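>>> the following block contains a protein sequence and its predicted model.
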Amino acid sequence: MPLDLTKLNKEQRVAVVHGKGPLLIVAGAGTGKTTVITQRIVYLIEKGETKPEEILAVTFTEKAAAEMEERVDVLLPYGYVDLWISTFHSFCERILRDYALDIGLPADFKILDNTAGWLLVYRNLDKFDLNYYKPLGNPTKFIQALISHFSHCKDQGIYPEDYLEYAEKLKTRDDMPEDDETERIKEVAGAFHTYQRLLLENSSLDFGDLINYCLKLFQKRQLILKKYREKFKYILVDEFQDTNWAQYELIKILAESKNNLTVCADDDQAIYRWRGASFSNIIQFKKDFPKAKQISLVKNYRSCQNILDLAYKFIKANDPDRLEYVNKISKKLFAKEKGRGIIEHISAKSLEEEVNKTIKKILEILKKDKDADYNDFAILVRANDAANPFIKALERTGLPYQFLASKGLYSKPVVLDVISYFKLLDNYHESPAVYRILNMPFLEIPPQDIMKLTQYSYKRTKSLYESMEELPLIPGISSKTQEKIVSVLSLIKNHTIF
């Protein structure tokens, strides 16, 4: 499909057809930044400026990378299969798989997520010289906090040897008494060193290592760096505001000396500041590339003007820690959509009241608007745990939902279901586990039948499992539910025969 630039607005078109040299695209929410990046990739290929395999495009999530790749694939003719579109971590893993031995890493390294990292430390806790971070009552209390701290260090390019050197300097300074704080820092530095040694001994890397070792590879092996500098004639970075120090250094060293680097950023949409990302990278980009062309995308295709105006009023409260304030540019968005959006503030005196009013509002809209669908609603919360009251209310009301938060493995409902079943097999009297099993959706046991079962259990001071075995004695339970419970009992007995 040939590229049609007439559908783009003026600013988008200028960004797409930009020639060589650094380019900073400041793109507000809903201004079509992904469209600009994908069409810029296609434009560079169609105009013969470069080959598909000579373009590197990186973003932050697998979903965003897949979406970008899909859009480019639709716009390009068949046969363009060598595009490098991926996340930062996937890109670095691909490089390290080929050149791990050149930097002293095992070629068959494993990648550990947070849970696997925690287990590695837990199993080797005796190898850590911990005092402050190993309380007697709960020796594993601070493992996750330590791993998170090590991850932050790696995001900023701080290695264990740097931390140890810093701790030693504190120890030897005449004006720094060797107090508890100094000892604590020395303990953390030693733990960081031990953790990194354990990773390497187990042929493992964490996500921070992927970026840092790839950066080290390019810094120490100039021939490899030269190969990839020559290979990638154009580099594009989406969500640049979410890059940390190490990621920016990696991109910067790759882009030299052609500096055909396009970054798309909006500090107001930064979501990884907790992980070391900082809008200062955008400021630093302007300093590193003073001749960079800057284009602001401010035409919004998603919302009505009154919604944009209210959002802008709120985000201005973050001044002076915003690019708009620092660079003296305007990021105020202008709606292409006509009309006014409905903004309503629901006031409640308690969390329970807030949840009930929210669910009531959803039901009210569904009843009023016949074209509305469940997919038209989204409930946003500040943290994963804050969603729990809404989830319970949705379940009580019978409203279908999807919880899309990136939760830990052991918090996922399907894993909790499996764990509950294992607990039940280990101990038939584990009533909370039985209750969770009975509420599993595929069984379709009505809540009123489960209520009768729990009431019988409470009155007879029996476990739920024992009550299930006395099912014929419990009045009012439907025949369908009885069949399902008999089936569950049969499964339990079959799975406990060793």
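Cool, got the structure. Numbers count the residues shown, from 1 in each chain.

>>> C-alpha from now on. contacts and neighbour counts both.
Noted.

>>> so the closest residue to Ile492 other than its chain neighbours versus Leu453, what's the distance?
Using Cα to Cα, 6 or more residues apart in numbering and skipping the chain neighbours, the partner closest in space to Ile492 is Leu425 (6.5 Å). Using Cα to Cα, to the nearest Å, Leu425 is found at 20 Å from Leu453.

>>> put this next to the first one:
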Amino acid sequence: MDVSLLLDGLNDKQREAVAAPLGNHLVLAGAGSGKTRVLVHRIAWLMTVEQASPYSIMSVTFTNKAAAEMRGRINELMHGSSAGMWNGTFHGLCHRMLRAHYLDANLPEDFNILDSDDQMRLLRRLIKAQNLDEKQWPARQAAWYINAKKDEGLRPQHIDTFNDPVEQTWLRLYQAYQEACDRAGLVDFAELLLRAFELLKRSKHIREHYQARFKHILVDEFQDTNNIQFAWLRLMAGPDCNVMIVGDDDQSIYGWRGAKVENIQRFLNDFKGASAIFLEQNYRSTGNILKAANELIANNNERMGKNLWTDGAEGELISVYAAFNELDEARFVVGKIKEWQQTGGALQDTAMLYRSNAQSRVLEEALIQAGMPYRIYGGMRFFERQEIKDALAYLRLMANRHDDASFERVVNTPARGLGDRTLETIRMAARDRGATMWQASIALLEEQVLAGRSANALRRFIELINALEDDTRELPLYQQTDEVIRNSGLRVMYEQEKGEKARHVLRTWKNW
């Protein structure tokens, strides 16, 4: 490849980052400064100029969407010659590592990922099992506590409560939660990172394997990394590794979930000979917007310091309207859009941004009153929809009978006559025996503890799961899914419901 193709169209600082000598580098990239382009061209430079094998390169991003975009742009630039490179999120790469080394990580081969909803359901069960009042000990707060401790790399045995009764209660819940997850072969998102870190720290041969393979590591959005991600990176990067991080201390907004903007400075201190390159030319905003942003952000303490600029137009001045309340705000916004429309502007070129979904109602009412058509973007993600999670829970339970979260989700979905009292009996039996809910159910049936109707319903459920696994074992996944939806009763359940939601669910399953 002609090297000029990698540098043409870049500004001087972008070229400096792309063509930087091998070593450790921090690219402090302001908003709209073309950092993704720099990362893509840097990877291409490593393969073309430095003759690096794709197998020796790992690229880390923060979202699956960003990872897919980077993968596509690299393949386009390199004409598909990037096969073998690891590209993904911290969680995705740690998941890949744990699948490859599940025995060393003390996990079953078929371990399942616990999403946030399933985590809440499990925590509520554990809170009830410990005779705690969920109003005083909310499951969401328990999840925050557990995830925060894992982000700091702390297991229950590492935490000192200092005889604080509140801390002792949260710690007891953490311990019970970890035992339940280990027993059922479940891994939550925070656990992916912590267990992968522990795997590298504990297993010298695995650590040296990855250090020998990955000679070039690139990390995007470094200001959003937490302690366990930084520690994982340090173990992955061997003494001969060249690490380039891209971040912006002015865009650190995730401190509330454990992100440490100081990791940028730690990188300069902990990675030998690290140098800093500043990307300050902005390609996204007008001059007036950048001047206002620079003035505002200059008030932040402990900045590394940069000043965004553009060679584009100054643009319109920024206007601010201080509304009396949310109704006045909605009226003003819709009025400005109407003015724009009356002067020839198209509604499709107009967008309204708001901080939270709760604010949309007043804005929608104002739009309806003005007779102005609109469309809401966003909403629930595909795999967070109830009907999708129900189908996935059947598939997960077929693969792993010890998955208590999936068991609870579908044992009475569709309704099969298993009430709250029966489920509570199963939960208590599982807790008392130190077993999973599946194991406890079989034991209760064998011991004839349950009443006739409940026992028959539970027995039919167990037979259903066993039959689904036997009948679909040799089928490809999409056919397994279709069989589960049809034979579990999920399809009939929604066919019997009325309304647009039920019709939407059936269309979704048809196209899945």
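Sure thing, it's come through. Just so we're clear, the structure is a prediction, and the values are computed from it rather than from any experiment.

>>> which SSE is the residue nearest to Ile492 of the first structure in?
Using DSSP states H and E, Leu425 of the first structure sits within helix 413-426.

>>> go through that helix and flag the buried ones.
Across helix 413-426 of the first structure, burial judged by 16 or more other Cα atoms under 10 Å covers 416-417, 420-421, 423-425.

>>> residues near the counterpart of Leu171 of the second structure in the first structure, how many?
Using TM-score structural alignment, the equivalent of Leu171 of the second structure in the first structure is Ala189. Ala189 of the first structure: 23 surrounding residues under other Cα atoms under 10 Å.

>>> map Pro22 of the first structure across to the second structure for me.
That one, Pro22 of the first structure, aligns with Asn24 by TM-score structural alignment.

>>> ok, which stretches of the stretch 251-400 of the second structure are strands?
275-279 (DSSP state E, counting those that start in this stretch).

>>> let me fix that: the stretch 1-150 of the first structure
23-27, 55-59, 84-87, 110-112.

>>> give the aligned range of the shortest one in the second structure.
Structural correspondence for strand 110-112 of the first structure: residues 112-114 of the second structure, per TM-score structural alignment.

>>> how close does the matching stretch sit to the first structure?
Mean deviation of stretch 112-114 of the second structure from its aligned counterpart in the first structure after superposition (mean Cα distance after the TM-score superposition for the first structure): 0.9 Å.

>>> counterpart of Asp8 of the second structure in the first structure?
Using TM-score structural alignment, Asp8 of the second structure pairs with Thr6 in the first structure.

>>> what's the separation between its match and Leu44 of the first structure?
In terms of Cα to Cα, Thr6 of the first structure sits 17 Å off from Leu44 of the first structure.

>>> more neighbours: which of the two?
Neighbour count, other Cα under 10 Å: between Thr6 of the first structure and Leu44, Leu44 has more, with 19 against 8.

>>> now do the buried residues in stretch 222-239 of the second structure.
Result for stretch 222-239 of the second structure [16+ other Cα under 10 Å]: buried residues 222-238.

>>> tell me, that stretch lands on which residues of the first structure?
Going by TM-score structural alignment: stretch 222-239 of the second structure matches residues 240-257.

>>> same question, stretch 280-289 of the second structure
Stretch 280-289 of the second structure maps onto residues 298-307 of the first structure, going by TM-score structural alignment.

>>> for that stretch, list every residue counted as buried.
Within stretch 298-307 of the first structure, the residues scored as buried using 16+ other Cα under 10 Å are 298-300, 303-306.

>>> find the nearest non-adjacent residue to the residue opposite Arg275 of the first structure in the second structure once aligned, please.
Correspondence of Arg275 of the first structure to the second structure, assessed by TM-score structural alignment: Arg257. Using Cα to Cα, 6+ apart and skipping residues adjacent in sequence, the residue nearest Arg257 of the second structure is Ala148, 7.4 Å away.

>>> the one you found -> the first structure?
Ala148 of the second structure maps onto His152 in the first structure, by TM-score structural alignment.

>>> wait, that match touches Gly276, no?
Yes: using Cα atoms under 8 Å, His152 of the first structure is in contact with Gly276, at 6.1 Å.

>>> re the thing from before, neighbours of the match of Arg275 of the first structure, how many?
13.

>>> what's the answer for the one 10 residues further on, then?
Neighbouring residues of Phe267 of the second structure were enumerated by other Cα under 10 Å; the total is 21.
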